[in-house]
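Visitor: Predicted model, plus sequence, below.
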Amino acid sequence: MKWHSLAAGLALALLSVSAQAQSEQTPIRIGVLSDMSGGFADVSGPGSVEAAKMAAEDYRKSHPGRPVEILSGDHQNKADVGLGLVRRWVDTEGVEAVIDVPNSAIALAVSDFMKNANKVFLGTGGVSSQLTGERCTPNTVHYSIDTWTMANVPTRTMVKDGGDTWFYISTDYAFGHDMEAQSTAALEKAGGKKLGSVAYPLGNLDFSSFLVQAQTSGAKVVALAAPNGDFVNAVKQAADFGMTQGDQKVVGLAVYISDIVSIGTNVANGAIVTNNWYWNLNDQTRDFANRFAERFKGKVPTSLQAGAYAAVWQYLAAVDELDGKSSDGKAIVAKMKASPSEDPIFGKSTIREDGRRMTPVYVWRVKEAPADNPNDVYELVQEVPVDQAYRPLNEGKCPLVTGN
C-alpha cells in the first residue's frame, strides 16, 4: 500500500512538473489589431505594436514567467477584415487577448467577439463610450479616453474660462454626431449656448466655407469634432483665417500629439486639447518616451500608444496573479477590476465595474515648441480629478453595473 501510494504520488508530481514546464514554454499571445497605414496609423498603428512589445519586455524583466508573443494585424478600417484576423488569432493561433483597435465600429465588434470567445479585449484605440455603456462586456477594459470625456471635459473647462458660446464643425458620421451631441449637452448644462453647427463629409479637404460660418456666428469657441487628418486640415485653414490667434478659441475634441506635431505649434498655438497622458508629464513618462523614440524613428508616443503599454503590463500582472492561467478571459478581467494597479508610465489606476479604466485626465493649451525640442507642445491648463473626468457610472446603462 505504501509503495502504491508513493508511486502514485511520484507520478502525480511528475505530471505536475511536466504540465508546469509545458505551461512555461507556451507563450502568452497578445494580438495588436490596428490601422497600420490609414488615418489612425500615426496615433496608434505601428507605434502601438512597439509599445506593446516594450511592455512585455519590461514586465518580464522584473516578473519572470511564461514568455509573451506580440502579434499584429492591420484591420484596414474594415470590420470584416478586422474580425477575420481576430477570429483566426483566437481559433488557430492561441491569442488570449486583443488590444488597440482604433475605429470604434470595429472595436465594438471585436469586444462582442471576445466576449463570446471568453477572451480579453483591451480597448486602447477605439473611443466610443458604448464600450463601457450599453455594449459593455465582462471581458472588456477601456483604456483610451472616450467620446464622453472628449466632449465634456474641454467643454466645461472652456465655459468656466468664459467661452460660453460655441459653433461646431463636425464630421458627418456617428463619431462627429456623438461628439457634438455630448458636448452640446455639457455646454448647456454649464450655462453656455450653441450658436450653430455644420456637418462636413469625412476626408474633406476644403474647410473654408465652414470656417466662414463659424466666424460669422460670433461664437467665442469653434469646436472641431474632426478626426486626425481632418482636424489637421481644419486647423491649418483656421490659421489662414486668423482664427487661432484671434478672439475666437479653436478647440479640438479628439486630438493627439502626432496631430499637433504635424500641424506645427506655430499654427496650432493656443488650441485647447484633452488627453490622459503626455510624454513630458514627469520623469517616468519622459524615460518611456526616450526609450520609445530610440526604437521608433525618433517619435514620441501618443496617449493611445502609451495606453497599449499600460494595457499589456496590467494584463500580464493579472495573468500572473492567476498563476499563469490565461484561457479564461472573464476571470482575468475580474482580477484586473478587483484591486488598484500600477504601471510604470501612468502610475496608479483602477478599473470600474463597467470596464472603464480610471486615471487623471488633462486639459492642455498648445504652446510654441522650443527650437531644441519640437515635441514639447503642451502647457498644462488643468488636471481633472478622476471623479469628474469620466461619465458617472449610473449614466452609462452598462448591464454589469448594479441597478442598471
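Guide: Great, that's in hand.

Visitor: drop to CA atoms for contacts and neighbour counts, all remaining ones
Guide: OK.

Visitor: buried ones in the longest helix seen in the chain?
Guide: Longest among the helix segments of the chain by residue count, using DSSP state H, is helix 2-25. Within helix 2-25, the residues that count as buried by 16 or more other CA atoms under 10 Å are S23.

Visitor: Give the other helices and strands that the next helix or strand after that helix contacts.
Guide: Toward the C-terminus, helix 2-25 is succeeded by strand 28-34 as the next helix or strand (DSSP states H and E). Applying 3 or more CA pairs under 8 Å, 6 or more residues apart in numbering; DSSP states H and E, we find strand 28-34 packed against helix 45-62, strand 68-74, helix 79-92, strand 95-100.

Visitor: would you list the ones you listed in CSV and tack on mean neighbour count?
Guide: Shown next, in CSV, are these (neighbours: other CA atoms under 10 Å):
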stretch, mean neighbour count
helix 45-62, 21
strand 68-74, 19
helix 79-92, 16
strand 95-100, 27
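
Visitor: Tabulate the ones you listed (CSV), appending distance to D259.
Guide: Converted to CSV, those look like this (distance: least, CA to CA, whole Å):
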stretch, distance to D259
helix 45-62, 14
strand 68-74, 21
helix 79-92, 25
strand 95-100, 18
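
Visitor: put this beside the first:
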Amino acid sequence: MTFKLTLAAVTAAVVAAFSAGAAQAQITDNVVRIGVLNDQSGIYTDLSGPGGVDAARMAIEDFGGSVAGAKIELVSADHQNKPDIGSNIANQWYDRDGVDAIFDVPTSSVALAVQNIAKEKGKVMIDHGAATSDLTGKACSPTGIHWTYDTYALANGTGRALVEQGAKKWYFITADYAFGHALERDTSNAVTAAGGEVVGTVRSPFPSTDFSSFLLQAQGSGADVIGLANAGGDTVNSIKQAAEFGITQGGQKLASLLVFLSDVHSLGLEVSQGLVLTTGFYWDLNDETRAFAKRFGERNGGKMPTMVQAGIYSSVTHYLKAVEATKSDDGKTVVDQMKKTPVNDFFAKGGTIREDGRMVHDMYLMQIKSPAESKGPYDYYKLLATIPGDQAFRPMDKGECPLVTK
C-alpha cells in the first residue's frame, strides 16, 4: 500500500512538472523579442526613426523589462525604404534571430512585403508608419494590425472637410509607389462622394527633391485644391516649393494629405500656417498626452512625439499585455488576445482592433497655427474637429479583407 501511494505521488509530481514546463515553453527560448523596422537614414527618419525605437524602449522599460517570466529584448534596423531590404531583415529576424513581433515599418511597399512574410510564418507585424489601407483590406493578415492611421482616414478627414468648405476641384501630385497610389485613390473617392471632382493627377518619383514641374502643372490645371499624396521629405519639399511659386497666394489651396509634427517643425509656421490636416495623435491634446510627450522629449532632445512614435509606445504596451495574459508568444494567440481587449491609454480611449486588423480610434482634424498663435516650439496645431473612429476608418465590409466574415 505504501509503495502504491508513493508511486502515485511520484507520478503526480512528474505530470505537474511536465505541465509547468510545457506552460513555460510557450514563451520561445524564454525571451520575447521585439523588432522596430523603419527608416533611420532617409526621408521618413524624423517621423519615426530613432525616436520610434526609443518609444518602443520606453514601453518595455515601463512594463518592467520582462513579461510572463521571460526577458524582453529589443532590436532595430533600417529598411532604407526598400522592400527587398525590409523583406531580408524580416526573414532573418523571424527565422534566425527569434523575433516575435515587428513594429512600425513605414513605406507601404515595404509594409505590404513584411506583413506577407509575417503572415506566412505566423508572426506578428504591427504597422504604424505605412499608410496604405490595403494592409487591412485585400492584403490583411490574421497576425497583422494597422495601428495609427491609414489612407482612408486621411482622405475621409482632410479631403471631405475641404470639399465641404467649397474646394471642389482637385489635382493630385502623387508619390509613385504603393502609398501614394492608395492615398490618391482613397482621397479621390472621398472627394467625389462629398460632391467634388478630380480634374487631374501627376505621378512624382519617390523620393524626389524637385517638384517644380509638377507644381506648375497643378497650378495651371484650374483646380481649387492641389492634393499632395506624399509624405516626409517629399511633403516638406513640395510645400516649400509651392510657397516659392506663390500657389496659395494665387487662390489655390494646398492639401497636404499626410503631415507629421516633424514636417511642420522642419517647414516652420511661416510656410505651413493654415494647412488643414488629419492626425491620429497630438501631444498637446490633454494632460495624458502632455505627460507622455514630456517624458519622450526629455529623452529625445526636446522633440515632441509624432503620431507614429506615440502609436508605437501604445501598441508595444498592448502587445506585451496580451503576451502576459496568454503566457504565449505565438503570433495568432497573442493577436487574438489583443483583439479581445480594448485599448485605453493616452493614445486611444475605447480603441478596438477589428477582425481585419484595423485598430479603430478617434482621429483629429487640425489646422496649423500662424506664428502669432503659437506659444513656442511644437505648439503648432489647433483642433478643428474630433472624428469618431467608426466614422474615420473604412467600414470593415468595404475593404475586401478575406478574413472578414460575410
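Guide: It's in. None of these values were measured; they are calculated from a predicted model.

Visitor: Once they're superposed, what TM-score comes out?
Guide: The TM-score (TM-score structural alignment, normalised by the length of structure 1) is 0.92; 401 aligned residues with a CA RMSD of 2.3 Å.

Visitor: Which stretch among the helices and strands packed on strand 28-34 of structure 1 approaches D206 of structure 1 most closely?
Guide: helix 45-62 (26.5 Å; CA to CA).

Visitor: Touching that closest one from outside, list them.
Guide: With contact meaning CA atoms under 8 Å, 6 or more residues apart in numbering, helix 45-62 of structure 1 is reached by 32, 34-37, 67-68, 70, 72, 100, 292, 295-296, 301, 304-306, 308-310, 312-313, 316.

Visitor: That one vs structure 2, mean deviation?
Guide: Superposed on structure 2, helix 45-62 of structure 1 shows a mean distance to its aligned partners of 2.1 Å (mean CA distance after the TM-score superposition for structure 1).

Visitor: from the chain's centre, how far out does that helix sit?
Guide: Mean-position distance between helix 45-62 of structure 1 and its chain equals 16 Å (CA atoms, centre = their mean, to the nearest Å).

Visitor: Residue in structure 2 paired with N77 of structure 1?
Guide: Matched by TM-score structural alignment, N77 of structure 1 corresponds to N81 in structure 2.

Visitor: In structure 2, which residue range corresponds to stretch 226-234 of structure 1?
Guide: Taking TM-score structural alignment, stretch 226-234 of structure 1 hits residues 230-238 over in structure 2.

Visitor: Oops, could you answer that again for stretch 331-340 of structure 1 instead?
Guide: So stretch 331-340 of structure 1 sits over residues 333-342 in structure 2, by TM-score structural alignment.

Visitor: Then stretch 378-393 of structure 1?
Guide: Against structure 2, stretch 378-393 of structure 1 falls on residues 381-396 (TM-score structural alignment).

Visitor: Then stretch 101-108 of structure 1?
Guide: Mapping stretch 101-108 of structure 1 onto structure 2 (TM-score structural alignment) gives residues 105-112.

Visitor: who touches that stretch?
Guide: Contacts for stretch 105-112 of structure 2 (CA under 8 Å, 6+ apart): 36-39, 44, 81-84, 86-87, 127-132, 135, 139, 177-179.

Visitor: Only the buried subset of those residues, as a ChimeraX command please.
Guide: A single ChimeraX command suffices to select whichever of the contacts of stretch 105-112 of structure 2 are buried according to 16+ other CA under 10 Å:
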select :36,37,38,39,44,81,82,83,86,87,127,128,129,130,131,132,135,139,177,178,179
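
Visitor: Within the helices and strands, which one has A223 of structure 1?
Guide: strand 221-225.

Visitor: what's in contact with that strand?
Guide: Residues from elsewhere that reach strand 221-225 of structure 1 (CA under 8 Å, 6+ apart): 163-171, 176, 179-180, 214, 231, 234, 248-254.

Visitor: now do 6 Å
Guide: 163, 166-170, 176, 248-253 (CA atoms under 6 Å, 6 or more residues apart in numbering).

Visitor: Distance of the counterpart of N156 of structure 2 in structure 1 relative to C398 of structure 1?
Guide: Taking TM-score structural alignment, N156 of structure 2 has N152 as its aligned residue in structure 1. Counting by CA to CA, to the nearest Å, the separation of N152 of structure 1 from C398 of structure 1 is 19 Å.

Visitor: Now that V251 of structure 1 has come up, it's in contact with I272, right?
Guide: Yes: with contact defined as CA atoms under 6 Å, V251 of structure 1 reaches I272; the gap is 5.0 Å.

Visitor: Can you get me the centre-to-centre distance for the match of stretch 226-234 of structure 1 and its chain?
Guide: The answer for stretch 230-238 of structure 2 is 17 Å, by CA atoms, centre = their mean.

Visitor: what sits up against it?
Guide: Contacts for stretch 230-238 of structure 2 (CA under 6 Å, 6+ apart): I43, Y44, A175, G180, F211, L258.

Visitor: from these, which is closest to I247 of structure 2?
Guide: Among those, F211 lies closest to I247 of structure 2 (CA to CA), at 12.9 Å.

Visitor: Report the contact partners of that closest one.
Guide: By CA under 6 Å, 6+ apart, F211 of structure 2 lies in contact with S238.

Visitor: run the last query once more with 8 Å
Guide: Listed by CA under 8 Å, 6+ apart, the contact partners of F211 of structure 2 are S204, N237, S238, Q241.

Visitor: In helices, which of those appear?
Guide: Secondary structure from DSSP H places N237, S238, Q241 of the contacts of F211 of structure 2 in helices.

Visitor: Wasn't W170 of structure 2 part of a strand?
Guide: Yes: counting by DSSP: H, G, I helix; E, B strand; the rest coil, W170 of structure 2 falls inside a strand.

Visitor: quick one: what's aligned to it in structure 1?
Guide: Using TM-score structural alignment to pair residues, one finds that W170 of structure 2 aligns to W166 in structure 1.
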